[in-house]
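K.L.:
Based on what follows, work out the 3D shape:
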Amino acid sequence: MKQLSILIFITFFSFSSFAQDAFTLVKEGELAPDFTIVLEDGSEKQLSDLKGKVVWINFFADWCPPCRKELPHLDKEVYEKFKDQAFEVLVIGREHDWTTVHNFKKEKGYKMPFYPDPKRDIFSKYAKQNIPRNFVIDKNGKIAVASIGFKEDEFKGIIEKVSELLK
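P.N.:
Take a look at the predicted model:
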């Protein structure tokens, strides 16, 4: 019985890890898919406009518990730390509109910028499902980090990678 339990445990975690990877549409080392975000004032910004900067893209939803755990770290440990360097954070609300992301940001007291992706137009260039997701884009526009979910130790590793990329 103990062996069966161990086998089920290993199978489950192997499958769940594979299933998450199967939903990722881009890989580290590849050129990041370009996209356009609409700013609150109606103007637009393209990812390609940010070439020469390190860009941290975070996909979240306000109802997602791991996203809610991760976002305070992203705001304080990443945005506040690197905002005055050649760095940008794009926090993108999957299936959210401006009202939702604005209210969520205000309610939580975040300083980092939030953007809506109401029809998953941006998200669908990077993944099929599962959030939170983080993609760090290097100064040349290539994906340096692609991560799924939130684990504090992995998150700290991503921050270290950003520090290296900014040197």
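
K.L.:
Please count neighbours and contacts with C-alpha atoms only from this point.
P.N.:
Noted.

K.L.:
now the strands for this structure?
P.N.:
Secondary structure of the chain (DSSP state E): strands at 36-38, 44-46, 54-60, 87-94, 114-117, 133-137, 143-148.

K.L.:
top helix in this structure by residue count?
P.N.:
helix 2-22 (DSSP state H).

K.L.:
buried sites along it?
P.N.:
For helix 2-22, burial by neighbour count (16 or more other CA atoms under 10 Å) applies to 20, 21.

K.L.:
likewise stretch 31-42?
P.N.:
Buried-residue list, stretch 31-42, by 16+ other CA under 10 Å: 32, 37.

K.L.:
how far does that stretch stretch from start to finish?
P.N.:
End-to-end distance for stretch 31-42: 27 Å, by CA to CA, to the nearest Å.

K.L.:
likewise stretch 29-43?
P.N.:
Termini of stretch 29-43 sit 30 Å apart (CA to CA).

K.L.:
Quick one: distance of stretch 69-79 to the chain centre.
P.N.:
Stretch 69-79 sits 11 Å away from the centroid of its parent chain (CA atoms, centre = their mean, to the nearest Å).

K.L.:
Okay, buried residues for that stretch please.
P.N.:
Neighbour-count burial for stretch 69-79 flags 70, 71, 72, 74, 75, 78, 79 (criterion: 16+ other CA under 10 Å).

K.L.:
Format those as JSON lines; extra columns: distance to residue 116.
P.N.:
JSON lines is the format used below for the buried residues of stretch 69-79 (distance: CA to CA, whole Å):
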{"residue": "70", "distance to residue 116": "18"}
{"residue": "71", "distance to residue 116": "15"}
{"residue": "72", "distance to residue 116": "18"}
{"residue": "74", "distance to residue 116": "17"}
{"residue": "75", "distance to residue 116": "17"}
{"residue": "78", "distance to residue 116": "20"}
{"residue": "79", "distance to residue 116": "18"}
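
K.L.:
To check against the first, give me the structure of this:
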Amino acid sequence: MIRKIRPALACLLLAMSLAASAAAPATPSPRAGDIPPQILGKDRQGNVVDLASQRGKVVIVTFWASWCGPCRKELPILGQLQKVIGHDALQVYAVNLKEPRADFAAIARSRKAPPLDYIHDAKGEVSDQYGIQTIPHMFIIGHDGSIAGVHRGYSEKSLPKIVDDILALLPEDVRNRKAGG
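P.N.:
The predicted model follows:
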């Protein structure tokens, strides 16, 4: 009799824990004025990416996935922005959301991949810290390290306004210099 009860009890406990975790509130997404989580994981070379090392620049952290159409439209625009402005004033991190490494690597290594710094968040640890529930989801971080703007679940039509928001944070001399900084 006890042998029959144990599996049933184990199933009941598992169901209760799953229900409790589903009901648990997600980490809230950082908002304008907040200092975001500083560690984004490791880049493709295995180096830890720490946003604190980017203070003084405008930093974009965007969460994306290969299956997300708006994300795939956004990345080339951000890549061009990175190329034109240069790494001395702008740093763009594209954090891949919970995809298998092979899917992530296929895009990041592609010749057509925009020239961005890609981070693979396979287990969702970074995205969970940022409270990501929708993609695309972008954080624009100002020179002081605090979030200047947040854009989530946007379409291709929103991208010109987002680019304007980014450019507005750059010093005038950076906005007016020749491409490639």
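
K.L.:
quick one: TM-score?
P.N.:
Superposed pair, TM-score by TM-score structural alignment, normalised by the length of structure 1: 0.76. Supporting alignment: 145 aligned residues with a CA RMSD of 2.1 Å.

K.L.:
quick one: contacts for residue 47 of structure 1?
P.N.:
Shown in contact with residue 47 of structure 1 (CA atoms under 8 Å, 6 or more residues apart in numbering): 34, 35, 36.

K.L.:
at 10 Å instead, please
P.N.:
Residue 47 of structure 1 is in contact with 32, 33, 34, 35, 36, 37, 55, 57, 90, 137, 141, counting by CA atoms under 10 Å, 6 or more residues apart in numbering.

K.L.:
Need the counterpart of it in structure 2.
P.N.:
Mapped onto structure 2 by TM-score structural alignment, residue 47 of structure 1 lines up with residue 51.

K.L.:
cool, residue 10 of structure 1 as well?
P.N.:
Counting by TM-score structural alignment, residue 10 of structure 1 lines up with no residue in structure 2.

K.L.:
Would you enumerate the residues in contact with residue 10 of structure 1?
P.N.:
Residue 10 of structure 1 makes contacts with 4, 16, as judged by CA under 10 Å, 6+ apart.

K.L.:
Please apply the same query to the one 5 residues further on.
P.N.:
If you count contacts by CA under 10 Å, 6+ apart, residue 15 of structure 1 has them with 9, 21.

K.L.:
Repeat that for residue 145 of structure 2.
P.N.:
When contacts are counted by CA under 10 Å, 6+ apart, residue 145 of structure 2 touches 33-36, 38, 51-59.

K.L.:
which residue in structure 1 lines up with it?
P.N.:
Applying TM-score structural alignment, one finds that residue 145 of structure 2 aligns to residue 141 in structure 1.

K.L.:
could you pull out the helices for structure 2?
P.N.:
Using DSSP H, helices in structure 2 cover 2-23, 69-85, 101-109, 125-129, 159-169, 172-176.

K.L.:
Out of those, which is closest to residue 46 of structure 2?
P.N.:
helix 101-109 (13.6 Å; CA to CA).

K.L.:
State whether residue 132 of structure 2 and residue 61 are indeed in contact, as I suppose.
P.N.:
No. Assessed by CA atoms under 10 Å, residue 132 of structure 2 is found out of contact with residue 61, at 11.8 Å.

K.L.:
what do these two both touch?
P.N.:
Shared contacts of residue 132 of structure 2 and residue 61 (CA under 10 Å, 6+ apart): residue 138.

K.L.:
ok, so what distance separates the spatially most central residue of structure 2 from residue 144 of structure 2?
P.N.:
Note on structure 2: the residue nearest the mean C-alpha position is residue 63, at 2.9 Å, using CA atoms, centre = their mean. As judged by CA to CA, residue 63 of structure 2 and residue 144 of structure 2 stand 21 Å apart.

K.L.:
Ok, residue 64 of structure 2 next?
P.N.:
Distance of residue 64 of structure 2 to residue 144 of structure 2, given as CA to CA: 25 Å.

K.L.:
what about those two, which has more around it?
P.N.:
residue 64 (24 against 14; other CA atoms under 10 Å).

K.L.:
can you pull the contacts of the more buried one?
P.N.:
For residue 64 of structure 2, the contact set (CA under 10 Å, 6+ apart) comprises 70-72, 74-75, 94-99, 134-138.

K.L.:
can you rerun that using 6 Å?
P.N.:
Contacts for residue 64 of structure 2 were tallied using CA atoms under 6 Å, 6 or more residues apart in numbering; they are 71, 96, 97, 135, 136.
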